[in-house]
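Enquirer: my questions are about this predicted structure, shown below with the sequence.
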Amino acid sequence: MLKKELRAIYRQKRKALTAAEKNKLDDLLLIQFQNIPLPPLQTILAYAAIDENNEPPTDLMVDYLQYMIPELQIAYPRSNVPAQEMEAVLTDETVFFEKNEWNIPEPVGGITIAPEQPELIFIPLLTFDTKGYRVGYGKGFYDKYLANCRPDIIKIGISYFEPVKEITDRNNFDVPLSYCITPHNTYVF
């Protein structure tokens, strides 16, 4: 199926989730995440979920990682919309978030880090296929960013839904995930 069609279908599927369904699914996602065998981590790049889009939150996974690794550094993306690029910004309790023009919460202030620094990145998606490719929001920010990351970076997607068989209009610059977690499965690619 084409990315454009999949975006429309999965936006609608997410929109149809009730708050109670979403809370239950979020708990199940965290359980799946806790079973991924992760190497020692020093820095991760998460994203702040867009609540209005019923996007799966990364904060549950980030909180879990911070509990397990108290010295873990957490970065979040900040977009440069005209250049269609993003950068990773270290955050702590002094950094606040502001919504950009696409309603994405992004850090204001903070220290920018090199793309090679994070060992793990959470990547937003609308759906994914059985080969680990994802359908994002269509701007290519993450694929461009990943081209500059360390080759062994762990790329994790989070989905409320199981994979589609195949995304038929993949591009050469599309980067597959390492893992994608759903409420009932962890897919390894």
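Expert: Happy to help now that I have it. Numbers count the residues shown, from 1 in each chain.
Enquirer: can we go C-alpha only for contacts and neighbour counts from here?
Expert: Fine.
Enquirer: for the top helix by length along the chain, packing partners?
Expert: Secondary structure assigned by DSSP state H gives helix 19-34 as the longest helix of the chain. Helices and strands touching helix 19-34, by 3 or more C-alpha pairs under 8 Å, 6 or more residues apart in numbering; DSSP states H and E, are helix 59-68, strand 179-181.
Enquirer: put this beside the first:
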Amino acid sequence: MVTTQTTTRRALRTRILTARDALAPAERHRLSGLVHSNLWKLPSFAIAATVLLYVDFRSEVETMAMLRLCLLTGKTVAVPRVADNHRLIPYQLTAPDLELIPGAYGILEPDPVRCLAVAPAAIELVVLPGSVFDEQGGRLGYGGGYYDRFLANEAPQAVRLGIAFELQVVPSLPLLAHDQRLHGLVTERRTLAFPA
């Protein structure tokens, strides 16, 4: 049964993703640089030795430059791969140009032949993508629940930081019981911290 809450969530995703998709590539690149700059200013990100980063897809905040900078500064960088059972499995990257291959939904993922799996318990901080975020730590992904399950069941210890463009932020979201809250949200304009 489709509830009003489900309909509202779908409508929000559609509206926000349409606006995000309308950003010109040059503007998206510029705004992504500002998001990266704000992210690096966060003490929780700066001190994290092992981070899980997503590889950007379509109109998401770009992450390849951030991923490379993390490697250059000595962080252990993990990137998720979607397994057949719809689980996220983190793999360590050391050479992104050689180790990323098209995976689920056409998103670049670590090649499990070239990369080592990372124990979820070792991940100190997760940088999360999403479609819509709110000013209280709420996040809507894309509807698959991959990150929600991963954070709840496999990496509950990890600091959770969402990164987004300001146009993806709304005052509040209709969250469900399984939606995992963020510890922080970083946009090109501001950084929000939320109670643990």
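Expert: Noted; the coordinates are in hand. The shown structure was predicted, so the numbers you read here are calculated from the model rather than taken from an experiment.
Enquirer: superposing both, give me the TM-score.
Expert: Here the TM-score for the pair of chains, by TM-score structural alignment, normalised by the length of structure 1, is 0.88; 183 aligned residues with a C-alpha RMSD of 1.9 Å.
Enquirer: any idea how far the most centrally placed residue in structure 1 is from Pro37 of structure 1?
Expert: Residue closest to the mean C-alpha point of structure 1, counted by C-alpha atoms, centre = their mean, is Ile123 at 2.4 Å. Separation of Ile123 of structure 1 from Pro37 of structure 1 (C-alpha to C-alpha, to the nearest Å) stands at 18 Å.
Enquirer: could you do Thr18 of structure 1 as well?
Expert: 31 Å.
Enquirer: strands along structure 1, start to end?
Expert: Secondary structure of structure 1 (DSSP state E): strands at 43-45, 73-80, 85-91, 96-99, 105-108, 111-113, 120-123, 127-128, 134-135, 154-158, 179-181, 186-188.
Enquirer: which parts of the last one are buried?
Expert: Residues of strand 186-188 of structure 1 classed as buried under the neighbour-count rule (16 or more other C-alpha atoms under 10 Å) are Thr186, Tyr187.
Enquirer: who touches it?
Expert: Gln32, Phe33, Ile36, Gly132, Ser178, Tyr179, Cys180, Ile181 (C-alpha atoms under 8 Å, 6 or more residues apart in numbering).
Enquirer: may I ask which of those has the most neighbours?
Expert: Cys180 (30 neighbours; other C-alpha atoms under 10 Å).
Enquirer: check contacts around that one.
Expert: Neighbours of Cys180 of structure 1 in contact, by C-alpha under 8 Å, 6+ apart: Gly132, Ile156, Gly157, Ile158, Ser159, Thr186, Tyr187, Val188.
Enquirer: and the furthest pair within those residues?
Expert: Greatest spatial distance in these: Ser159 and Val188, 13.6 Å, computed using C-alpha to C-alpha.
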